[in-house]
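# the sequence and its predicted three-dimensional model are supplied below.
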Amino acid sequence: MDAETYDLRGLNCPLPVLKTRRKLADMTAGSRIWVETSDPLAVIDMPNFCQTEGHRLIETISIRGGHRFHIERGST
C-alpha cells in the first residue's frame, strides 16, 4: 500500500502532532501516511497521539536528523 510522505521537519512541539491530526482528519479510515519530523520530542508525542486518537502507528524509523512515523488512520 502506497503512503504519502508528510514532511514536518523543522517544526517543533506541538506543531508536528497538530498538523498530523489535521492531515489525518482529511483522510479516509485505513489510509496510511509517513510523517517526517526533526523534533526530538516527536518520538514520544506521535505514539501517544496515535494511541489517544485511535490511529495505528505501524512503524517508527530513525532518519538523519529525526524520525519517520508510518501511521494508519483509525476509524475515529
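Noted; the coordinates are in hand. What you are looking at is a predicted structure, and each value in this text was computed from that prediction instead of being measured. Residues are numbered from 1 along each chain as shown.

# for the rest of this, base every contact and every neighbour count on C-alpha atoms.
Noted.

# now do stretch 21-40: distance to the chain's middle.
The gap between where stretch 21-40 is centred and where its chain is centred comes out at 4 Å by CA atoms, centre = their mean, to the nearest Å.

# again, but for stretch 45-53
How far stretch 45-53 lies from its chain's middle: 9 Å, per CA atoms, centre = their mean.

# list the buried residues for that stretch?
Of the residues in stretch 45-53, 46, 47, 49, 50 count as buried by neighbour count, 16 or more other CA atoms under 10 Å.

# who touches stretch 27-37?
In this structure, residues lying in contact with stretch 27-37 by CA atoms under 8 Å, 6 or more residues apart in numbering are 1-11, 16, 20, 66-76.

# of those, buried ones?
Of all the contacts of stretch 27-37 considered here, the ones buried according to neighbour count by 16+ other CA under 10 Å are 6, 8-9, 16, 20, 66-74.

# hold the first one in mind and look at this next one:
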Amino acid sequence: MSTEIDIAETLDVKGLSCPMPIVKTKGAIDDLAPGEVLEVVATDPGSVSDIDGWATGTDGVMLLEQEEGDDVYTHYVRKEA
C-alpha cells in the first residue's frame, strides 16, 4: 500500500466471481459510517475493473487504491456519505 489507510473492516471475497464481490462490497459499505474504509480482498481478476466501475458510478463511495499480489487483489473503498 503506497499510503497509510485506516481500515475499518476487511471483506474477504476470495473464491467468488462476478457479481458477488460487488454485491458483498455494497452490503459491507452500507454498514460503515461515513469516512470509514473497507478493505476488499478478492481472487477474481475481474474485481479490479468491476470495483473501479462500481465505485465510479456510485455516489457516496470512493475507490482509494487497488493492489495486485500473488493472485490476490486488494481494494480500498471509502464511504463518503
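Arrived safely. Keep in mind that this is a model prediction, so the values were computed, not measured.

# give me the TM-score for these two chains.
Their TM-score after superposition, calculated using TM-score structural alignment, normalised by the length of the first structure, is reported as 0.90; 75 aligned residues with a CA RMSD of 1.1 Å.

# that older thread, any chance of the buried ones among the contacts of stretch 27-37 of the first structure in CSV, plus distance to residue 29 of the first structure?
Conversion of these to CSV gives the following (distance: CA to CA, whole Å):
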residue, distance to residue 29 of the first structure
6, 17
8, 22
9, 25
16, 20
20, 14
66, 27
67, 23
68, 20
69, 17
70, 14
71, 11
72, 8
73, 5
74, 5
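
# so how far is residue 17 of the second structure from the closest residue in space to residue 7 of the second structure that isn't next to it in sequence?
Setting aside the residues directly before and after it, residue 7 of the second structure is nearest to residue 37 in space (CA to CA, 6 or more residues apart in numbering), at 5.1 Å. Here residue 37 of the second structure is placed at a distance of 22 Å from residue 17 of the second structure (CA to CA, to the nearest Å).

# who's more crowded, those two?
The residue with more neighbours, out of residue 37 of the second structure and residue 17 and counting by other CA atoms under 10 Å, is residue 37; that gives 25 against 15.

# what residue in the first structure is paired with the more buried one?
Residue mapping for residue 37 of the second structure onto the first structure gives residue 32, with TM-score structural alignment as the criterion.

# ok but residue 23 of the first structure is inside a helix, no?
Yes. Counting by DSSP: H, G, I helix; E, B strand; the rest coil, residue 23 of the first structure is located in a helix.

# quick one: map it onto the second structure.
With TM-score structural alignment defining the correspondence, residue 23 of the first structure maps onto residue 28 in the second structure.
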